[in-house]
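Undergrad: below are the sequence and a predicted model; questions follow.
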Amino acid sequence: MSPRASNLPILIKPGNLQTSAAIEAWVHRKLAGAFRRYGAMMTAVEVHFEDVNGPRHTGDDAHCVMEARVNGRTPIAVRARSHDLYSAIDAAARKLEAAIGRAVERIDTRARRRFRVGRTGRGGTGSG
């Protein structure tokens, strides 16, 4: 992992849930892939938890929202619900990495398109 990615701030907001060192370590571990790939472009990540059904524990009651701030983009947010918090974190982290990948791909595609238009606009052949 790059030094930049390892220093990326992750703000965990537990909402109505109690977090533990194990939960926080799980969040960091699950976001490690996104940091390795996109850490240089990311400025911050917020992770929000909520127990939707309270103490009843019925169905998918763990809710996780992850929001990443990526240079040059509006914040990217994803959400996941599951029967337990670890599964919700896992699903949200996968979704976040995919969403960041799509956003970065769009940025790269637009930059290449502008570069080609600029080059072909001068001489018409692209050879300048």
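TA: All right, it came through fine.
Undergrad: only C-alpha atoms for contact and neighbour calcs from this point on.
TA: Will do.
Undergrad: could you check the distance from the residue nearest to residue 14 when sequence neighbours are not counted over to residue 13?
TA: Leaving out its chain neighbours, the residue that sits closest to residue 14 by CA to CA, 6 or more residues apart in numbering is residue 49, at 4.8 Å. Distance, residue 49 to residue 13, by CA to CA, to the nearest Å: 6 Å.
Undergrad: who's more crowded, the two?
TA: residue 49 (24 against 15; other CA atoms under 10 Å).
Undergrad: A further structure is provided below for comparison with the first:
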Amino acid sequence: MQVQVNTDDHIQGGDSLAQWISDECKSRLSRFQDHVTRLEVHLSDVDAGKSGANDKRCRIEARVTGRQPVTVSDDSDKMATAFIGASDKLARALDTDLGRIKDRHGRDTIRTAVEE
């Protein structure tokens, strides 16, 4: 799973932030590594440097093999909190999206169920 981190001009952190984001993505979303080819993490300061409530935004887009991209975002006062919130939302969204594939092909229906 490849992780690409993009930030706007108002986000500080550089390579250490990008490395932390990459490590956390791989750790938190490791169970999806067979399905997700790339993650794009976008970090931004909505208020462009001014302080305020929920002014940090993290948007994560997951490129899933054979499926449409799954995108989530989260806003918070701190970038780390926004990232953790977005990664949790992404895990739930991927569970739902990939679960549909599994259910569609793996469940018995009324027509195929074996009577006991």
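TA: Looks like it came in fine. What you see is a predicted model, and the numbers here were worked out from it, not measured in a lab.
Undergrad: TM-score for the pair, please.
TA: Comparison of the two superposed chains (TM-score structural alignment, normalised by the length of the second structure) gives a TM-score of 0.84, and 112 aligned residues with a CA RMSD of 2.0 Å.
Undergrad: how close does residue 22 of the first structure get to residue 81 of the first structure?
TA: Separation of residue 22 of the first structure from residue 81 of the first structure (CA to CA) stands at 19 Å.
Undergrad: in three-state terms, label the residue nearest to the spatial centre of the second structure for me.
TA: Centrality entry for the second structure: nearest residue to the mean C-alpha point is residue 90, 3.6 Å, by CA atoms, centre = their mean. Counting by DSSP: H, G, I helix; E, B strand; the rest coil, the backbone at residue 90 of the second structure sits in helix.
Undergrad: and it, what pairs with it in the first structure?
TA: Correspondence of residue 90 of the second structure to the first structure, assessed by TM-score structural alignment: residue 96.
Undergrad: quick check: closest non-adjacent residue to that match.
TA: Per CA to CA, 6+ apart, closest to residue 96 of the first structure is residue 78, 5.9 Å.
Undergrad: A strand includes that neighbour, no?
TA: Yes: counting by three-state DSSP, residue 78 of the first structure is found in a strand.
Undergrad: distance of it relative to residue 56 of the first structure?
TA: 25 Å.
Undergrad: who's more crowded, those two?
TA: Neighbour tally, residue 78 of the first structure and residue 56, criterion other CA under 10 Å: the higher count belongs to residue 78, 19 against 9.
Undergrad: and that one, what's its match in the second structure?
TA: That one, residue 78 of the first structure, aligns with residue 72 by TM-score structural alignment.
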